[in-house]
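S.K.: Here is the input, now give the coordinates:
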Amino acid sequence: MVIAFHKPYGVLSQFTQDQPGQRTLAEFGFPASVYPLGRLDLDSEGLILLSDEPGMNNRLLDPSAGHSRTYLVQVDGAVDLEATQRLSKGGLVIKGHRTLPCRAAPCNDPDFPPRDPPVRFRKEIPTSWVEMTLKEGKNRQVRRMTAAVGFPTLRLIRVRIGSFELGALKVGEWREMNPTEISAIWK
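M.R.: Next comes the predicted model:
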């Protein structure tokens, strides 16, 4: 079984709390045997997969397999061509790791509901959106990459894993994937 879940902001990608009062996956009524395939930070939202299939985690997350993950990233400031080119080229050194090339391009404001709590607003500084597709996933990598090119991340939403898209799944909702959808992950 593979489950697609739209993880809300402020929820740990695990079933147990690190600190009292933290929200976890346990509150969403998943079948007892599933575990998350990978993670999204507490302050990130969007598509996360869960499964009860042994070995699927390694198969999906192994960098040699090169499964892409696409994020929509709201950044502080009006992102420019130079910044997206630097992101795309790769080679940014983040905590001793040199990033691989990725796809990064400015995009329109996606039609997602406002986040709760809202993203900070500063009247003098605009925000903009970047679509980024990576084949690697170090801890907080997207956030560190955008900051390294001068555009700190304000909101991060994972919208695709492989060619499987988050689609119309609402925040906090989950559903079991069918075999065709599961095969889309591996494409």
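S.K.: okay, CA-based contacts and neighbour counts for the rest of this
M.R.: Fine.
S.K.: Next one: residue 110 relative to residue 140, how far apart?
M.R.: Between residue 110 and residue 140 the computed distance is 21 Å (C-alpha to C-alpha, to the nearest Å).
S.K.: Can you give me the distance of the residue nearest the centre of the chain to residue 53?
M.R.: The residue lying closest to the centre of the chain (C-alpha atoms, centre = their mean) is residue 158, at 3.2 Å. Applying C-alpha to C-alpha, one obtains 22 Å for the distance of residue 158 from residue 53.
S.K.: and residue 137, how many residues sit next to it?
M.R.: For residue 137, the number of neighbouring residues by other C-alpha atoms under 10 Å comes to 17.
S.K.: Give the full set of residues in contact with residue 74.
M.R.: Contact analysis of residue 74 by C-alpha atoms under 8 Å, 6 or more residues apart in numbering lists 127, 128, 129, 130, 153, 154, 155, 156.
S.K.: just checking, the first one touches residue 80?
M.R.: No. Between residue 127 and residue 80 there is no contact under C-alpha atoms under 8 Å: 11.6 Å.
S.K.: So if I had to pick from those two, which one is more boxed in?
M.R.: More neighbours sit around residue 127 than around the other of residue 127 and residue 80, counting by other C-alpha under 10 Å; the figures are 19 against 14.
S.K.: re the thing from before, and which of the contacts of residue 74 is nearest residue 37?
M.R.: Of all those, residue 156 has the smallest distance to residue 37: 18.2 Å, by C-alpha to C-alpha.
S.K.: Sequence B follows; please return its structure for comparison with A:
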Amino acid sequence: MLIALNKPYGVLCQFTDADGRATLADYIVQKGVYAAGRLDQDSEGLLLLTDDGTLAHRLTDPRHKQPKTYLAQVDGAITDEAIAALRRGVMLKDGPTLPAGAEHATEPDWLWPRDPPVRFRKAIPTSWLRITLHEGRNRQVRRMTAAVGFPTLRLIRERIGRYALDGLAPGETRLLLP
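M.R.: Purely as a prediction, here's the structure:
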């Protein structure tokens, strides 16, 4: 079984929480599935869940290089130089990243409002970029955009390999063919 979930902002990528915070159990009714990968509590978008260990390994193991594509809203008007640096790969505290696919993007018309909204500052614009990674370090997109001078304010995963959000609203699920 393979399930796509549009993980809402603020939901933990686990099924239980001793502090009573929102978890996957609030959205997934199927038993015996687990997340194939993670999204931070403050990230949104596509999360795949499965009961198939081999499939989970294929989706998450870096050796299989499943591309993961994200939309990132960043603080400031991102420059061509910053995009070029992301494409080359940037140096993080845990070493250099692989080159990423990176391009300017516009806020999509299908994007849902976030609760709470992203902070608004009249004097500082925000901009959007689409970034595709072939590795999956902890908070990697956020660390990469910060390294090039444009901290991430909002992060939505659109795609993992051939699987995409494709119109799922936050909290909605869809059964997929593996």
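S.K.: Contacts for stretch 41-49 of structure 1, please.
M.R.: Residues outside stretch 41-49 of structure 1 that contact it (C-alpha under 8 Å, 6+ apart): 2-13, 36-40, 140, 155-161, 165-166, 171.
S.K.: Please pick the buried ones from those.
M.R.: Those of those that meet the buried threshold are 2-13, 36-37, 39-40, 155-161, 165-166, 171, by 16 or more other C-alpha atoms under 10 Å.
S.K.: Cross those against helices and list the overlap.
M.R.: Among those, the subset assigned to helices under DSSP state H is empty.
S.K.: Out of those residues, list just those in strands.
M.R.: Judged by DSSP state E, those include 2-7, 36-37, 155-161, 165 as members of strands.
S.K.: any chance you could map the helices in structure 1?
M.R.: With helices called from DSSP H, structure 1 shows them at 56-61, 81-89, 141-148, 179-185.
S.K.: which of these is buried the deepest?
M.R.: Each of the helices of structure 1 was scored by mean neighbour count; the highest is helix 141-148, a mean of 18, by mean count of other C-alpha atoms under 10 Å.
S.K.: Redo the contacts of residue 74 of structure 1 as CSV? Include distance to residue 47 of structure 1.
M.R.: As requested, the contacts of residue 74 of structure 1 are exported to CSV (distance: C-alpha to C-alpha, whole Å):
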residue, distance to residue 47 of structure 1
127, 23
128, 21
129, 18
130, 17
153, 18
154, 18
155, 14
156, 11
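S.K.: For those residues, which ones persist in structure 2?
M.R.: Mapping these onto structure 2 (both residues aligned by TM-score structural alignment, their matches' C-alpha atoms under 8 Å) leaves 127, 128, 129, 130, 153, 154, 155, 156 still in contact.
S.K.: So the second one versus residue 76 of structure 1, what's the distance?
M.R.: Just to be clear, that refers to residue 128 of structure 1. If you go by C-alpha to C-alpha, the gap between residue 128 of structure 1 and residue 76 of structure 1 works out to 7 Å.
S.K.: So which of these two has more stuff around it?
M.R.: Neighbour tally, residue 128 of structure 1 and residue 76, criterion other C-alpha under 10 Å: the higher count belongs to residue 76, 22 against 19.
S.K.: Trace that one over to structure 2, please.
M.R.: Using TM-score structural alignment to pair residues, one finds that residue 76 of structure 1 aligns to residue 75 in structure 2.
S.K.: Now do the same contact list for its match.
M.R.: Residues touching residue 75 of structure 2, when contacts are defined by C-alpha under 8 Å, 6+ apart, comprise 124, 125, 126, 127, 150, 151, 152, 153.
S.K.: out of those, which are buried?
M.R.: Buried members of the contacts of residue 75 of structure 2, counted by 16+ other C-alpha under 10 Å: 126, 127, 150, 151, 152, 153.
S.K.: Which position in structure 1 pairs with the fifth one?
M.R.: Translated: residue 152 of structure 2. Structural alignment (TM-score structural alignment) places residue 152 of structure 2 against residue 153 in structure 1.
S.K.: same thing with the second one?
M.R.: Taking TM-score structural alignment, the alignment pairs residue 127 of structure 2 with residue 128 from structure 1.
S.K.: Quick check: that match touching residue 109?
M.R.: Yes. Using C-alpha under 8 Å, residue 128 of structure 1 makes contact with residue 109 at a distance of 7.2 Å.
S.K.: excluding its backbone neighbours, what's nearest residue 75 of structure 1?
M.R.: residue 153 (4.4 Å; C-alpha to C-alpha, 6 or more residues apart in numbering).
S.K.: What separation do you get for the one you found and residue 72 of structure 1?
M.R.: 10 Å.
S.K.: Ok, residue 25 of structure 1 next?
M.R.: Taking C-alpha to C-alpha as the measure, residue 25 of structure 1 falls 22 Å from residue 72 of structure 1.
S.K.: Of those two, which one has the most company?
M.R.: More neighbours surround residue 72 than the other of residue 25 of structure 1 and residue 72, with 24 against 20 (other C-alpha under 10 Å).
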